[in-house]
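Novice: Sequence plus predicted model, see below.
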Amino acid sequence: MDQIKPGNPAPDFTLPGSGENRISLSDYRGRIVVLFFYPKDDTSGCTAEAISFSGLKAEFDALGATVIGLSPDSVKSHDRFRAKHELTVDLASDEEKEVLQAYGVWVQKSMYGRKYMGVERTTVLIDRSGTITRVWNKVKVPGHAAEVLEAVKALG
């Protein structure tokens, strides 16, 4: 599958979110959306990433931006993760991996010579019209949320 690229329309989706919420990308038309794809709830890198996005949530909100984390974990797992770390960003559950595949982030990975399928940590910035404006592949967590915030500010 072709990687998603700036200038392309963001693939729409509706997924279960925290509690009974449903998260539909189309509901955010008119707002900037930061979509961060992460491998697994409550692992060190993913926790650090979700905490840093949560820490900047008020600043994203002030700029008219919504931050959504997305992983293949269940809603129950997301709810535990949010409660344990007092996360304020929305988390969407893609257990079927359809959205992960649509965005090209469900990829073959390798660890210690063993190949397996998993989420490549990626962040996608979507403008108010639903167009992808920036993609960060193979994200390194330290400083990433602040860098994304600067990109949102640049969108105006």
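Specialist: Thanks, I have it.

Novice: use CA for all of it now, contacts and neighbours both
Specialist: OK.

Novice: Please, which helix or strand holds the residue most central in space within the chain?
Specialist: Nearest residue to the geometric centre of the chain (CA atoms, centre = their mean): F36, 1.9 Å. Here F36 sits within strand 32-37, counting by DSSP states H and E.

Novice: helices or strands up against that strand?
Specialist: Applying 3 or more CA pairs under 8 Å, 6 or more residues apart in numbering; DSSP states H and E, one finds that strand 32-37 makes contact with strand 65-71, strand 122-126.

Novice: helix/strand/coil for A92?
Specialist: What DSSP: H, G, I helix; E, B strand; the rest coil gives for A92 is strand.

Novice: Enumerate every residue touching it.
Specialist: The contact partners of A92, by CA atoms under 8 Å, 6 or more residues apart in numbering, come to 15-18, 23, 68-71, 75, 78.

Novice: List just the nearest of the residues you listed to A151.
Specialist: For the contacts of A92, the residue nearest A151 by CA to CA is I68; the value is 15.9 Å.

Novice: picking up where we left off before, filter the contacts of A92 to the buried ones?
Specialist: The neighbour count (16 or more other CA atoms under 10 Å) marks 15-18, 23, 68-71, 75, 78 as buried among those.

Novice: Put this next to the first one:
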Amino acid sequence: MDVMMKGKPLTTNSTVPVKGEQAPDFSLNDLNEKAISLSDYKGEVVLISTFPDINTSTCSRQTAKFNEMARTLDSTRILSISTNTKEEQKDWCSAKEIDMDLLHDSDRSFSKAYGLYVEEMDKTARAVFVLNREGQIVYREVVKEMSQDPNYEEAIAAARHEEAEMT
């Protein structure tokens, strides 16, 4: 898939899963080095937020915004994923109250499985997925210009819709 960084064309490693498909399972470590797998959340609504680098303004804003919005959701799990190191993610989290799982894709396995790996930058493209209780993708946005924000409102609306389907 083609994306851009500040107008420079880049290509991801593969095709990104689309709405209606089953989300590929993965296992990544959180900030405590606990392995977190997508299959751990079977039966729950999941919002996956990916970004290139927590230490840039857009990525920091995206992570903070979804963390803030997590408090407004009843039963959606938010997973924020980047290729940053655990230490970089921990530094970002210091002095913040985090209501989501921040996962580091150290070996790029998630990024590659989801077709979001940008080899030229060794980073993950910016994207948001919402998964229903069965792990099926019900919302997908791959941000074409990676220096721009995703559509927070649409992603949260999709998660709220799936929460409502659960009741």
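Specialist: Perfect, I can see it now. Small disclaimer: the values here were computed from a predicted structure and weren't measured.

Novice: Distance to Y103 of structure 1 added to the contacts of A92 of structure 1, as JSON lines?
Specialist: Formatted as JSON lines, the contacts of A92 of structure 1 follow (distance: CA to CA, whole Å):
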{"residue": "L15", "distance to Y103 of structure 1": "14"}
{"residue": "P16", "distance to Y103 of structure 1": "17"}
{"residue": "G17", "distance to Y103 of structure 1": "18"}
{"residue": "S18", "distance to Y103 of structure 1": "21"}
{"residue": "I23", "distance to Y103 of structure 1": "16"}
{"residue": "I68", "distance to Y103 of structure 1": "14"}
{"residue": "G69", "distance to Y103 of structure 1": "13"}
{"residue": "L70", "distance to Y103 of structure 1": "11"}
{"residue": "S71", "distance to Y103 of structure 1": "12"}
{"residue": "V75", "distance to Y103 of structure 1": "20"}
{"residue": "H78", "distance to Y103 of structure 1": "20"}
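
Novice: Which position in structure 1 pairs with T76 of structure 2?
Specialist: In structure 1, T76 of structure 2 lines up with A65, judged by TM-score structural alignment.

Novice: How many neighbouring residues does its match have?
Specialist: A65 of structure 1 has 24 neighbours, counted by other CA atoms under 10 Å.

Novice: Repeat that for N151 of structure 2.
Specialist: 14.

Novice: how close does it get to A113 of structure 2?
Specialist: Using CA to CA, to the nearest Å, we find N151 of structure 2 at a distance of 23 Å from A113 of structure 2.

Novice: For the counterpart of I23 of structure 1 in structure 2, give me its contacts.
Specialist: Counting by TM-score structural alignment, I23 of structure 1 lines up with I36 in structure 2. Counting by CA under 8 Å, 6+ apart, I36 of structure 2 makes contact with 27-30.

Novice: One more pass at 10 Å, please.
Specialist: 26-30, 79, 101-103 (CA atoms under 10 Å, 6 or more residues apart in numbering).

Novice: residue ranges of the helices in structure 2, please?
Specialist: In structure 2, the helices defined using DSSP state H lie at 57-70, 86-93, 109-113, 152-166.

Novice: Reformat those as CSV; add distance to E21 of structure 2.
Specialist: Output for those, formatted as CSV (distance: least, CA to CA, whole Å):
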stretch, distance to E21 of structure 2
helix 57-70, 23
helix 86-93, 30
helix 109-113, 13
helix 152-166, 16
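
Novice: Of those, which is nearest Q22 of structure 2?
Specialist: helix 109-113 (12.4 Å).

Novice: In structure 1, which residue range corresponds to the closest one?
Specialist: Using TM-score structural alignment, helix 109-113 of structure 2 corresponds to residues 98-102 of structure 1.

Novice: tell me the contacts of V135 of structure 1?
Specialist: With contact taken as CA under 10 Å, 6+ apart, V135 of structure 1 is in contact with 3-6, 34-36, 122-126, 148.

Novice: do you know how far it is from I32 of structure 1?
Specialist: Per CA to CA, V135 of structure 1 is found 14 Å from I32 of structure 1.

Novice: circling back to that earlier point, show me what the residue nearest to the centre of structure 1 aligns to in structure 2.
Specialist: Residue correspondence to structure 2 (TM-score structural alignment): F36 of structure 1 is matched to S49.
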